[in-house]
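K.L.:
just coords:
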């Protein structure tokens, strides 16, 4: 899998787009690797790759730039043997094509699980207790003139459904147990070692819960999985929190039901067409919006940089990857 390092040569690593999350730590990469940066060139991306990246063996991918690592890009990189992504999800990678070409994949693994779980619970609390709405109420000077703020809902004792009980979903469940919540879940498979009720039918889960927290990854099967029927089952007072991927939820239907008062609220860190967010949500006090930052803490960025470096150094040293992606 690895390639031979020439004496006094830094190994080449292609970075498709500016890795903004590594700005303060870029020096750690530059002293170890020769970073190819297409954005510094005036050439179109594919032309740059064909001209300068024919022999590059490794690529660092930072999701969020809407670039899909697909056949068009891979055709320009005949020597590629490794893709390192800074994400726990791989929906921006054509995994099947990478496997066919025998290109290894390293990813963030469980690095972000605790941060994302914290955000999920934070969004749920915010929606139920009207924290952001109350902040606006005070800042806009409405407290002295309008008097009492509307009543909120408690979190303690709520029936919460978790969609996707992997590492993140399990961390969410642990946190909600501390609030005395009743946890149930839907996942690809039943988790026999966990005590929570399992629902193989997503609609049945929604019908038996007061809130759904979306923790699964985006695949062809999960796209728009939270559709109209699931929202109807959840009910008019139900809350949806999404820290997975925006397209798991039918966003058009979600917006419509929130506007019509057919859902109790939503806490959203992800959206279907980021960074575009439906403007209809901006004035809804029962909706909390976050710019896809559940994974972004100071601590997680330090850990992510170390993990990416570890995977690249393992590859160039012909050692096992630190966090290989397994289908």
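P.N.:
Cool, got the structure. It should be emphasised that the depicted structure is a prediction, and the values quoted were computed from it without experimental measurement. Numbering: from 1, shown residues only.

K.L.:
from now on I want contacts and neighbour counts done on CA atoms only, so please keep to that.
P.N.:
OK.

K.L.:
so for the protein, the centremost residue is which one?
P.N.:
Centroid check for the chain by C-alpha atoms, centre = their mean gives residue 244 as the closest residue, at 5.0 Å.

K.L.:
give the closest residue to that one in space, chain neighbours not counted.
P.N.:
Ranked by C-alpha to C-alpha, 6 or more residues apart in numbering and with sequence neighbours excluded, the top spatial neighbour of residue 244 is residue 215, at 4.8 Å.

K.L.:
same thing with residue 92?
P.N.:
Residue 92 sits nearest to residue 68 (C-alpha to C-alpha, 6+ apart), 5.0 Å away.

K.L.:
distance check, the one you found against residue 27.
P.N.:
For residue 68, the distance to residue 27 equals 26 Å [C-alpha to C-alpha, to the nearest Å].

K.L.:
looking at those two, which is more packed in?
P.N.:
The residue with more neighbours, out of residue 68 and residue 27, is residue 68; 16 against 11, by other C-alpha atoms under 10 Å.

K.L.:
take the one below as the second:
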């Protein structure tokens, strides 16, 4: 007689192939619409399921975890970032947490380059002109931007994504610099032709473009604060595809508005969907709706990792992508 299947609750709509495979393997409750669950709905799910499959739009804090049912034994996050989950509290309750690392690396690095080019080459301005039917023909001084070849790129956070950005930047002829909690191994640094800066402040003062690729932790909250933004050259550009909380958004607006920074390309925001209206009004800013990992291939791979984590757990083993204390 087959053993009872795990009860799994999925908090958002996932790609059809992923939902179908989950349904084949487990007793799954899928989301009918693609809106985030309310706190009450999340609590109901956590009190009735063996496994919860949340996304970054779900805040799984200590209060919710404290009220979770005894059945809940795994939070299999659909995504790599886990700052929306109180992993420590989950661990004290005997609840494992897994994620989907490595899947979005190449997609996010592509978006870094897209934002970099979008800002420096004034692509949104040109696009708006064409869409409005306002183009009157080519002119020698129209829409002048800057080439990125030969420019210095400072990468803040040299993990998987930071290194993927470095490889792309070298292909564009940029000089790669980086600041990281730990210096890369010599062979990796050499392969990337990257210059390490122990001092973030010293690196920022010398860069033409700064790419934020570090996670959001208590240590990185407002890491790019007003003082550090002031260190950057007025001709410099900042790009952020990691977490919005890493940049003090109000300080960034002040410097952009005052001409003390040349531009910004942002895919993430300090207050989530509540974007600063002043950012939307600045011509030297490119804003995207958290599209960094939005490829069909990436979303399917994320789902496959979730399935592997849940299936491995169901078979009595530790999920391969379990989040451990040393990772936090």
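P.N.:
Done, it's in. Here the structure is a predicted model, which means the values were calculated and not measured.

K.L.:
what's the counterpart of the residue nearest to residue 244 of the first structure in the second structure?
P.N.:
Counting by TM-score structural alignment, residue 215 of the first structure corresponds to residue 213 in the second structure.

K.L.:
next up, the contacts around that match.
P.N.:
Taking C-alpha atoms under 8 Å, 6 or more residues apart in numbering, we find residue 213 of the second structure in contact with 155, 156, 157, 158, 159, 161, 162, 240, 241, 242.

K.L.:
could you rerun that using 6 Å?
P.N.:
Contacts here follow C-alpha atoms under 6 Å, 6 or more residues apart in numbering; on that basis residue 213 of the second structure touches 156, 157, 162, 242.

K.L.:
cool, residue 43 of the first structure as well?
P.N.:
Residue 43 of the first structure neighbours (C-alpha under 6 Å, 6+ apart): none.

K.L.:
ok, which stretches of the stretch 101-250 of the second structure are strands?
P.N.:
Using DSSP state E, counting those that start in this stretch, the strands of the stretch 101-250 of the second structure run over 152-156, 175-179, 194-196, 209-212, 237-240.

K.L.:
and the ones you listed as TSV, adding distance to residue 107 of the second structure and mean neighbour count?
P.N.:
Below are the strands of the stretch 101-250 of the second structure laid out as TSV (distance: least, C-alpha to C-alpha, whole Å; neighbours: other C-alpha atoms under 10 Å):
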stretch	distance to residue 107 of the second structure	mean neighbour count
strand 152-156	17	26
strand 175-179	19	24
strand 194-196	21	19
strand 209-212	15	26
strand 237-240	14	25
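
K.L.:
redo the ones you listed as JSON lines? Include distance to residue 130 of the second structure.
P.N.:
Shown next, in JSON lines, are these (distance: least, C-alpha to C-alpha, whole Å):
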{"stretch": "strand 152-156", "distance to residue 130 of the second structure": "30"}
{"stretch": "strand 175-179", "distance to residue 130 of the second structure": "33"}
{"stretch": "strand 194-196", "distance to residue 130 of the second structure": "39"}
{"stretch": "strand 209-212", "distance to residue 130 of the second structure": "27"}
{"stretch": "strand 237-240", "distance to residue 130 of the second structure": "25"}
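
K.L.:
how near is the residue nearest to residue 244 of the first structure to residue 286 of the first structure?
P.N.:
21 Å.

K.L.:
just the helices in the first structure please.
P.N.:
26-30, 45-52, 71-74, 95-100, 113-129, 131-139, 143-146, 167-177, 202-207, 228-234, 251-259, 298-316 (DSSP state H).

K.L.:
gap between the first one and the chain center?
P.N.:
Here helix 26-30 of the first structure shows a centroid-to-chain-centroid distance of 25 Å under the convention C-alpha atoms, centre = their mean, to the nearest Å.

K.L.:
please apply the same query to the fourth one.
P.N.:
Using C-alpha atoms, centre = their mean, we find the averaged C-alpha position of helix 95-100 of the first structure to lie 21 Å away from the chain's own average C-alpha position.

K.L.:
ok, the fifth one next?
P.N.:
Centroid displacement of helix 113-129 of the first structure relative to its chain, using C-alpha atoms, centre = their mean, is 14 Å.

K.L.:
just checking, what packs against it?
P.N.:
helix 167-177 (3 or more C-alpha pairs under 6 Å, 6 or more residues apart in numbering; DSSP states H and E).

K.L.:
repeat the analysis, applying 10 Å as the threshold.
P.N.:
Packing partners of helix 113-129 of the first structure (3 or more C-alpha pairs under 10 Å, 6 or more residues apart in numbering; DSSP states H and E): helix 131-139, helix 167-177, strand 211-214, strand 239-242, strand 265-268, strand 287-289, helix 298-316.
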